[in-house]
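> please work out how this folds:
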Amino acid sequence: METIIGITAGIFTSISMVPQLLKVLKEKDVENLSPYMIAILLTGVSLWVVYGFMLHEWPIILSNLFSVLVNATLLVCYFLFREQ
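The predicted structure is shown next:
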């Protein structure tokens, strides 16, 4: 049961930023994004990946690697689409 809860939690937290990323890609508007929040979240999920590798826990590794990808893409979009 613990594994099912862990995998489910990983899925939900991993996909939580996907709607934001899709909106940014569609509208190319990043005015309301905080690059600091994204950078802090990116740091946190990256550390979860390291932790997952230390424990050899693939659910932790995979769900957080997906989060790293989504949040890194969102941060890149912030710098590409922001008004200067």
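
> use CA for all of it now, contacts and neighbours both
OK.

> pick out the residue nearest the middle of the protein.
residue 67 (2.9 Å; CA atoms, centre = their mean).

> can you name the helix or strand that that one falls in?
helix 58-81 (DSSP states H and E).

> tell me the helices and strands packed up against that helix.
With contacts taken as 3 or more CA pairs under 8 Å, 6 or more residues apart in numbering; DSSP states H and E, helix 58-81 sits against helix 2-15, helix 18-27, helix 35-55.

> contacts only, for the residue nearest to the centre of the chain.
Going by CA atoms under 8 Å, 6 or more residues apart in numbering, residue 67 touches 13-15, 17, 42, 45.

> how about residue 71?
If you count contacts by CA under 8 Å, 6+ apart, then residue 71 has 17, 38, 41-42 around it.

> one more sequence to fold, the one below, so I can look at both together:
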Amino acid sequence: MSLLANIVGTGAALCSMTSFGPQIVKIWRERDASSVSLRMYVVTVTGFSLWIAYGVLIQSWPVIGSNVVCLLMSATILVLKWRFEKGDMPGAEGPASRP
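All right, here's what the predicted structure looks like:
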């Protein structure tokens, strides 16, 4: 593999892995995940799981490693979505409590 390919791959992996950080910090600080799309993160978590399986099948540790980190971070957002959903918090008016 060429040096350029390694540089591009490393840059792509770092961007992917760090892209979830700001969303996690925002949700945690505001204790609000109502603007996060549940469907999008379910698909994202599924996609990273499939990338990990692909990495295992082709025995590519860089693919496995970067996607494990991305899976953990996107799964964290999914858990925070369930935990801090405004409509699900005690005392909060949500869609389920409306007539």
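
> got a TM-score for the pair?
Scored against TM-score structural alignment, normalised by the length of structure 1, the superposed chains reach a TM-score of 0.92; 84 aligned residues with a CA RMSD of 1.0 Å.

> what subset of the contacts of residue 71 of structure 1 is buried?
By neighbour count, with 16 or more other CA atoms under 10 Å, the contacts of residue 71 of structure 1 hold 38, 41-42 as buried.

> that older thread, make CSV out of the helices and strands packed on helix 58-81 of structure 1 and add distance to residue 80 of structure 1.
Shown next, in CSV, are these (distance: least, CA to CA, whole Å):
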stretch, distance to residue 80 of structure 1
helix 2-15, 22
helix 18-27, 11
helix 35-55, 12
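
> buried deepest among those, which one?
Among the helices and strands packed on helix 58-81 of structure 1, ranked by average contacts under mean count of other CA atoms under 10 Å, first place goes to helix 35-55 (a mean of 16).

> who does it touch, helix- and strand-wise?
helix 58-81.

> distance from the helix it packs on to the middle of the chain?
With CA atoms, centre = their mean, to the nearest Å as the basis, helix 58-81 of structure 1 stands 4 Å off its chain's centre.

> which residue numbers in structure 2 does that helix align to?
Residue correspondence for helix 58-81 of structure 1 in structure 2, counting by TM-score structural alignment: residues 61-84.

> likewise stretch 31-41 of structure 1?
Aligned by TM-score structural alignment, stretch 31-41 of structure 1 falls on residues 34-44 of structure 2.

> all good on my end, thank you.
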